[in-house]
Each structure stands twice: as C-alpha cells, then as structure tokens.
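*Asks:* okay, here's the prediction I keep looking at, along with the sequence it came from:
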Amino acid sequence: MNYTLHQLQVFLKITQTKSITKAAEELHLTQPAVSIQLKNLQDQFEIPLTEVLGRQLYITDFGKEIALAAQNIIDEVYNINYKTLSFKGILSGKLKICVVSTGKYVMPYFLSNFINKNRGVELEMDVTNKLKVIKSLKNNEVDFALVSTLPSGIDVYSEELLPNKLFLVGTSFDDDLDVLKADGFIGESPMIYREEGSATRIAMENYIKLRGIDVKMKLQLTSNEAVKQAVIAGLGLSIMPLIGLKNELENRSIKIIPAKNLPISTNWTLIWLKGKKLSPAANAYLDFIRSEKSTICETHFSWINQY
C-alpha cells in the first residue's frame, strides 16, 4: 500500500458529496485532478471503492469502510498539528458549528474576532436547514448549533445571542394601511413560504392559523434569500426574519406591513448537548461569547432596535 494523505482527503470528500464535480469544487481542484487521485487510490485495492450506475456515483460498502479509516487517519494528523501548537502555548483544534440557513446573517459576526485572535483554531461551519442542524447536534457531529427556536426532545444547554424578530413584508402597499385590515390584505395576496421544517415556516403557519386567515395562494421556496428575492420581485408577501432584511429595508425594496400580533419574537441561540465534553477550543469560544456578545450586538446589530 502506498496511498497518500492527499488521496485519502480527496476520497473522503467524494464520499461526502457523492460527486466528483462537487468534490472538486469544495477542494478547489479541477475535476480531472480529483478523478486521477481517486484512480490512484483505487489502483491499490482489488475491491471497488465506488461504482457508477447511470450517471450517479455510489460508494460501495468497502468504500465506506475505507472512508471511515481515512477520516480517522486525517483526524490523527490534525491532532498532531494541534498538539504541536498547544506545546507552543497556542490555542488550537477544530471548532465545529452548524447554523440554520438564516443564521448566516448572524453567526459570522460572533466568530470573526475569536478566529482572528486564535489562528490555531480551525473553523468548520455548516449552513443548512433546521432538520439537518438538529440531526448533526443529536449525532454529536458538532460542538455548537445556532437556532432561532430551541428544539424539543433533546437536552441542550443554551446561550442567547441576539433577538430574532419576524415581520410581514412586501413591496407594494399603502404605507398607511390600517392594522385591522392586514388580515384581509394577507388573505388576498399570494404568500411565500419556506420549506417544510424551517423554523420560519413553522412560525408563519402558526401565525396564519392563530389569526384564522384563509390564504388563497401559496408559493414554497427553499432558502431565505430565494424568498426575499421573490418578495422583491412582487410575487407575494412573506413573514421573514428581520436580520436578513437590513439593506432591503434601507433602500425600500422591501417594506414592513403592519399586522396585529407581529412581530413574532424569538432569540438567536447557541446550543450544545448536555453532557458533551467540550474541547479546549470550544470552551474558549464559549467564554468568548459570554464576555463579548453584548459588544458584538451593539457594534453590528443595534439597527434592529428601530423596528
């Protein structure tokens, strides 16, 4: 056997993405370069690592076993690097965070100073939907998760970071629209929803149900950005988190529509599993958040107080 660490890293990325093209994109390599590394690794085994059916790449059972071994090898290499840095008195290690999609407007501001001051810490941040965030947390695949509503059926510790407000928004309406008329206004307009399982979708559905509003037309999109662009284009109204609307509210491409019992208020909250033994990097980050979150909120998010 004469496989290299680079070959293992490339193969591991292929198993994660189930695609040579996507693996190449994430590794910032060309597609032929990834294919060559996969072939060179495969040539050292008599049993196939992958197979192609139709146009879809599949990882064989043997390939999955090799991927697990590759992950362990790569983790040990990282540990050697981290231990070297630790002996130099430098905080090191991986910090793994999973963030619900709208949280991409929040989390970077609560990370930048910490990462810039601790160059030995390697950040892995996955931005995805709520269901995958909770799954990653339950499977102990991450140190922390950022959510806007606390999950049920899982014991977690939590640290509130920032208020989260959801407003009814649109592009063209009477600025003096009476709040009492808003329910009818909602019912007459197409409503743009996030995908099933989204915390924003759940909050929106609960609000409409509570108000007894009959929504005549629905559109469903799979990201906050897609919903925002649809609202700007005039496809309908939506109930959206304020945090992602700063520029659009300032340039008036989106407007807040007055409506009874809005905004819906929750909190952007960092959570982690009870009983989890946090790494030195994760513990240091938690200390950083507790000491710096007020300053971060004042510096970057004071604008939300005007709404």
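*Replies:* Noted; the coordinates are in hand.
*Asks:* make it CA atoms for all contacts and neighbour counts henceforth
*Replies:* Will do.
*Asks:* which strand or helix spans Y82?
*Replies:* In the assignment (DSSP states H and E), Y82 maps to helix 61-87.
*Asks:* for E292, that is, sorry about that
*Replies:* Element membership for E292, per DSSP H and E: helix 280-300.
*Asks:* just the buried positions in that helix, please.
*Replies:* Within helix 280-300, the residues scored as buried using 16 or more other C-alpha atoms under 10 Å are 281-282, 285-286, 289, 293, 296-297.
*Asks:* what residues are up against V106?
*Replies:* V106 makes contact with I243, according to C-alpha atoms under 8 Å, 6 or more residues apart in numbering.
*Asks:* included below, for side-by-side comparison, is a second structure:
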Amino acid sequence: MNYTLNQLNIFLKITELKSITKAAEALYLTQPAVSIQLKNFQDQFEIPLTEVIGRQLYVTPFGQEIAEATKRILAEVEMMKHKGLAFKGQLTGRLNIAIVSTGKYVMPYFLSTFLKQHSGIDLVMDVTNRYQVLESLEKNEIDFALVSVLPDNLKVEKISLMENKLFLVGNPELAKTISKEENELFENLSWIYREEGSATRQSMERFIANKKIQVNKKIQLTSNEAVKQAVLAGLGFSIMPLIGLKNELNDREIAIIPVKGLPIKTSWNLIWLKGKKFSPAALAYLEFLKSNIEAVINTNYKWLENY
C-alpha cells in the first residue's frame, strides 16, 4: 500500500461528514480534488470503503474499520510532531475552543499573538450557535467557550475580554422613516431576529418587551452574517452587536438608529468548566490572556469607543 497522509485526512473527513461536498468545504478543497483522492485511496483496497445509494454516501463496515485505524494513525503522526517540538523546548499541544457565531469578530484577535509565539500549538475552533457551544462545554469536549451571556445551568469560571454593545440598526434609507420620538412607529417595522437560543435574540426580545412593542412582522435567520445581509438589503431592522458592523458603518451602508434604552451592554466572556484540568497549552493561553487583554483591545478595538 502507498497511501498518503493527505488521503487519510480526506478519507476520515468524508467518513465524519458522510459527504464529499461537505468534506471538500471543510478542508478548503475542490470537490473534484477530494473525489480523486478518495478514488486513489479506495483503489488500494479490494473491499469497498464507501458506497452511494441514491445521492447519499454511506461508509461500509470495512470502511468504518479503516476510518478507526486512520484516526489512530493521524493521532500518532500528530504526537510525533509535538514530541519533536517539545524536544526542542517548544510548548506544544492542542487548544480547543467553541465560540458563538458573532464571536468570530472577537476570538481571532485574542489568539493571533499567542499562536505566533507558540508555533507548536494547534488550534481547533468551532464557530457555531450558542446551544452547541454550551453543549460542547458541558460534555467537556473543549477547553474554552466564548459567549456574551453566561449559562445558568453550568458551573463555570470566566475571564472577561471586552464589552459587547448592541444597537438598533437598519438600511440608511429605511432608517430615515423612523422617528426616534415616535416609538409606536416600530410596530410597522419588519424585525429581523436570530434563531431561538441566541444571546443576541434574547437581548432583542427583552428590549422589545420592555418597550411594549407589538411585533407584527418577523424574519428569523440563523447567523449574524445573514441578519446583517438582510439589514443591508432593506428587509427590516434588527438589534445587532456593534463589533460586526465596522465596515458597514464606515461605508455608511448601515445606520445606527438612536433609541432610548440602547445600546444594550454585555461582555464577551471566555468561560470554562469550574474545576477544569487544563492542558499545558490551555493553561499557557489563560496566562497569556491575563497579561494581554488590554493590548489586544488597544490594537484592534479602539474604534468601538466612537459609538
């Protein structure tokens, strides 16, 4: 047999996602490239690893066994890399973080310098919804989670990274139709919501309830980026975190609508399970944050002070 580590990695991703298309997206490869590598890997076995029934890809029982062996091989290769770096005195390991979708505007900047300083540390960061973030934390599958609202049902510890401000925003042309002196006009708006369970949605619902606004038309979308695009297109208004609107505000594509009771202010918190036993990589990152939060904010987020 003459398979490559690249083929092993691609095959394992296909077995996890049960889709060549999704595997290609996850690995940032083209679908034809993934299909070719799967075929080249399959050709080294006399028994099929996968089969397609209808349009659905299935992993055969033999393919499942090869996938398990693949996991062990790749884990050993990863360990070899870390052992080599550790032998040279470098900090090694893996940092596992799950963040809510809006956190993609926050977390990379608090990781960049640390990862440059410690090239032997690998990062696995899952960007998903709040429910899945907290589920991963509860199952102890990750080192840290980034959230803007602390969970009620978990015992966690935290470090606050920075303030989170949420404003009412809309397409500039649409925003001109709103008078800040006449909140009853809100009842004629189309409100664009995040999905159930989103911390942004919870803040927005509290604001609407406190203002006693009757929502007559509602649009629900499943990501902050989707909400932003809907606002840009003039589909309605939303209460959104300021941190994801820098370019649109600078280009005057989105307008902040001044309203009493806004902005809503929360904090971006990096949290972990109370009593968590950290790996050396996770412990080093926590120590890095304690000394560098202010520097990261001053370098990347001074613009937030203008709002």
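*Replies:* On my side now, so go ahead. Quantities reported herein were computed from a predicted structural model and do not represent experimental measurements.
*Asks:* check which helices and strands the helix or strand that comes right after the helix holding Y82 of structure 1 sits against.
*Replies:* Next along the chain after helix 61-87 of structure 1, taking DSSP H and E as the criterion, comes strand 93-100. Here strand 93-100 of structure 1 touches helix 61-87, strand 121-128, helix 130-138, strand 144-147, helix 280-300, going by 3 or more C-alpha pairs under 8 Å, 6 or more residues apart in numbering; DSSP states H and E.
*Asks:* mind redoing it with 6 Å?
*Replies:* strand 121-128, strand 144-147 (3 or more C-alpha pairs under 6 Å, 6 or more residues apart in numbering; DSSP states H and E).
*Asks:* mean deviation of that strand from structure 2?
*Replies:* Comparison of strand 93-100 of structure 1 with structure 2 after fitting gives an average deviation of 1.5 Å (mean C-alpha distance after the TM-score superposition for structure 1).
*Asks:* would you mind giving the residues in structure 2 matched to that strand?
*Replies:* With TM-score structural alignment applied, strand 93-100 of structure 1 matches the range 93-100 in structure 2.
*Asks:* need the helices for structure 2, in chain order.
*Replies:* For structure 2, the helices defined by DSSP state H cover 5-17, 20-27, 31-42, 61-87, 107-117, 130-138, 172-175, 199-210, 224-232, 246-250, 280-300.
*Asks:* deepest in the core, which of the helices and strands packed on strand 93-100 of structure 1 is it.
*Replies:* Burial of those is given as mean neighbour count (mean count of other C-alpha atoms under 10 Å); strand 144-147 ranks first at a mean of 27.
*Asks:* what's that one packed up against?
*Replies:* By 3+ C-alpha pairs under 6 Å, 6+ apart, strand 144-147 of structure 1 packs against strand 93-100, strand 264-273.
*Asks:* list of residues touching the first one?
*Replies:* Contacts of strand 93-100 of structure 1 with the rest of the structure, by C-alpha atoms under 6 Å, 6 or more residues apart in numbering, involve 82, 121-130, 133, 142-147, 281.
*Asks:* what about A23 of structure 2, neighbour count?
*Replies:* When counting by other C-alpha atoms under 10 Å, one arrives at 23 neighbours for A23 of structure 2.
*Asks:* residue in structure 1 paired with it?
*Replies:* By TM-score structural alignment, A23 of structure 2 lines up with A23.
*Asks:* one step back: mind listing what's buried along the match of strand 93-100 of structure 1?
*Replies:* Neighbour-count burial for stretch 93-100 of structure 2 flags 93-100 (criterion: 16+ other C-alpha under 10 Å).
*Asks:* show the contacting residues for the residue nearest in space to the middle of structure 2.
*Replies:* Nearest to the geometric centre of structure 2 sits V127, at 1.8 Å (C-alpha atoms, centre = their mean). By C-alpha under 6 Å, 6+ apart, V127 of structure 2 lies in contact with 99-101.
*Asks:* ok, 8 Å please
*Replies:* 98-101, 103-104.
*Asks:* nearest residue to A70 of structure 1 in space, please, no chain neighbours.
*Replies:* L8 (5.6 Å; C-alpha to C-alpha, 6 or more residues apart in numbering).
*Asks:* let me fix that, I meant to ask about D122 of structure 2.
*Replies:* R94 (4.7 Å).
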